[in-house]
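Trainee: test case, fold it:
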Amino acid sequence: MKSLPLLAGLATLALGTLVHADAHSNLPPAVKARQAHMQLYAHNLGVLGGMAQEKIDYDAAAASAAAANLAALAQLDQSSYWPEGTDNGAIEGTRALPAIWTDFDGVMTASEGLIEASAAMSDVAGDGLDALKGAMRPLGQACSACHQDYRQRDN
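Mentor: Model (predicted):
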């Protein structure tokens, strides 16, 4: 009988996942890929941010791994994720603004900033909490540089 609540909880979680997946199943593969890439950014930033805010105990190995992941993600060629006609005005389920395609030079400049900031974080994340905290502001600013102009704001 103790397993019944567990099974019910797992069934609810599975159903919720399926409903969420179905809602996004009509998205083009490129949009799904870029959203997955952004989720990987968010996961690793969550680890680093949690440590920087001291909501998570600092762990040099985990910080180094998250920072290395960010640096690797920033280096990946993302050009196939951004075909024209996949902005939030053209399809439902994305927050990419049309400005991405009208100001691609600005996007590339923002991308270079993320590459530099994530590499800098990767260099120091394992060197202690103070070093990690010092690298968080430039990393956050690099993320914000793109989000401010090229991503629909949260409601």
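
Trainee: going by C-alpha atoms from here, please, whenever you check contacts or count neighbours.
Mentor: Noted.

Trainee: for this protein, what spans make up the strands?
Mentor: Secondary structure of the chain (DSSP state E): no strands present.

Trainee: buried set for the longest helix anywhere in it?
Mentor: In the chain, with assignment by DSSP state H, the single longest helix is helix 29-52. By neighbour count on 16 or more other C-alpha atoms under 10 Å, the buried set for helix 29-52 is 30-35, 37, 40-41, 44-45, 47-49, 51-52.

Trainee: how many residues are close by Leu13?
Mentor: Residues within reach of Leu13, counting by other C-alpha atoms under 10 Å, total 12.

Trainee: the structure of the following sequence is requested for comparison with the preceding one:
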Amino acid sequence: MTSRFAALALAAAVAFPSLASAQEVDPNVHARQALMDLYAYNLGVLGAMAQARMPYDADAASSAATSLYHLARSGSARMWPAGTDSMSIEGTRALPAIWDDMAGFGEDFMALQTATETMMNAAGTDLASLQGAMGPLGSACGACHQSFRQPQ
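Mentor: I've put the predicted structure just below:
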């Protein structure tokens, strides 16, 4: 029975080499990329409302803003292990500057947390309040991306 299992495992490894390489990627990189996807999803809702590409909906705006608020507080230092920058591994846009300037990265992250709190307090109020909070939120995102994310 053991040799049959070993043969199946070997056949799977040969047939699906991408599975073996996927296991080599630090799971924290996947976690931070998923976090960024969730930021983008919720920002997309708020941005579409702010730009009148979708009707303003106080409940949806409040939900998206509250999600951003909690997401900005859920990121963990574990998601940013040394050696997971764009110069060290494939599949990430995190620049080495993050680890070279962790204090600056932390300041940008704190600015994001502040901006998400402002948005959370504004988004469900009315469209004008949501629009007013978009500038600081966009600036917080942009500042970090400009310094710490590789362009596409």
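
Trainee: overall similarity of the pair, as a TM-score.
Mentor: Overlay of the two chains. TM-score (TM-score structural alignment, normalised by the length of structure 2): 0.84; 133 aligned residues with a C-alpha RMSD of 1.5 Å.

Trainee: near His20 of structure 1, how many other residues are there?
Mentor: When neighbours are counted by other C-alpha under 10 Å, His20 of structure 1 comes out with 11.

Trainee: now do the contacts for Ala50 of structure 2.
Mentor: Residues in contact with Ala50 of structure 2 (C-alpha atoms under 8 Å, 6 or more residues apart in numbering) are 56, 127, 130-131, 134.

Trainee: same thing but at 7 Å, please
Mentor: Applying C-alpha atoms under 7 Å, 6 or more residues apart in numbering to Ala50 of structure 2 gives the contacts 127, 130-131.

Trainee: helices of structure 1, start to end?
Mentor: 3-23, 29-52, 60-75, 99-102, 104-124, 129-150.

Trainee: so which of these is nearest Pro83 of structure 1?
Mentor: With C-alpha to C-alpha as the measure, helix 29-52 is the member of these nearest Pro83 of structure 1 (7.4 Å).

Trainee: now do that closest one against helix 104-124, angle only.
Mentor: Interaxial angle, helix 29-52 of structure 1 versus helix 104-124 (axes from the mean of the first three to the mean of the last three C-alpha atoms, to 10 degrees): 40 degrees.

Trainee: mean distance between helix 29-52 of structure 1 and structure 2 after superposition?
Mentor: Once fitted to structure 2, helix 29-52 of structure 1 is off its aligned match by 0.3 Å on average (mean C-alpha distance after the TM-score superposition for structure 1).

Trainee: give me the stretch of structure 2 that that helix matches.
Mentor: Matched against structure 2 by TM-score structural alignment, helix 29-52 of structure 1 falls on residues 27-50.

Trainee: can you check stretch 68-76 of structure 1 too?
Mentor: Going by TM-score structural alignment: stretch 68-76 of structure 1 matches residues 66-74.

Trainee: how about that stretch: buried residues?
Mentor: For stretch 66-74 of structure 2, by 16+ other C-alpha under 10 Å, it's 66-69, 71-72.

Trainee: closest to Thr2 of structure 2 among those residues?
Mentor: Leu71 (45.3 Å).

Trainee: mind listing what that closest one touches?
Mentor: Leu71 of structure 2 neighbours (C-alpha under 7 Å, 6+ apart): none.

Trainee: separation between it and Arg78 of structure 2?
Mentor: 15 Å (C-alpha to C-alpha, to the nearest Å).
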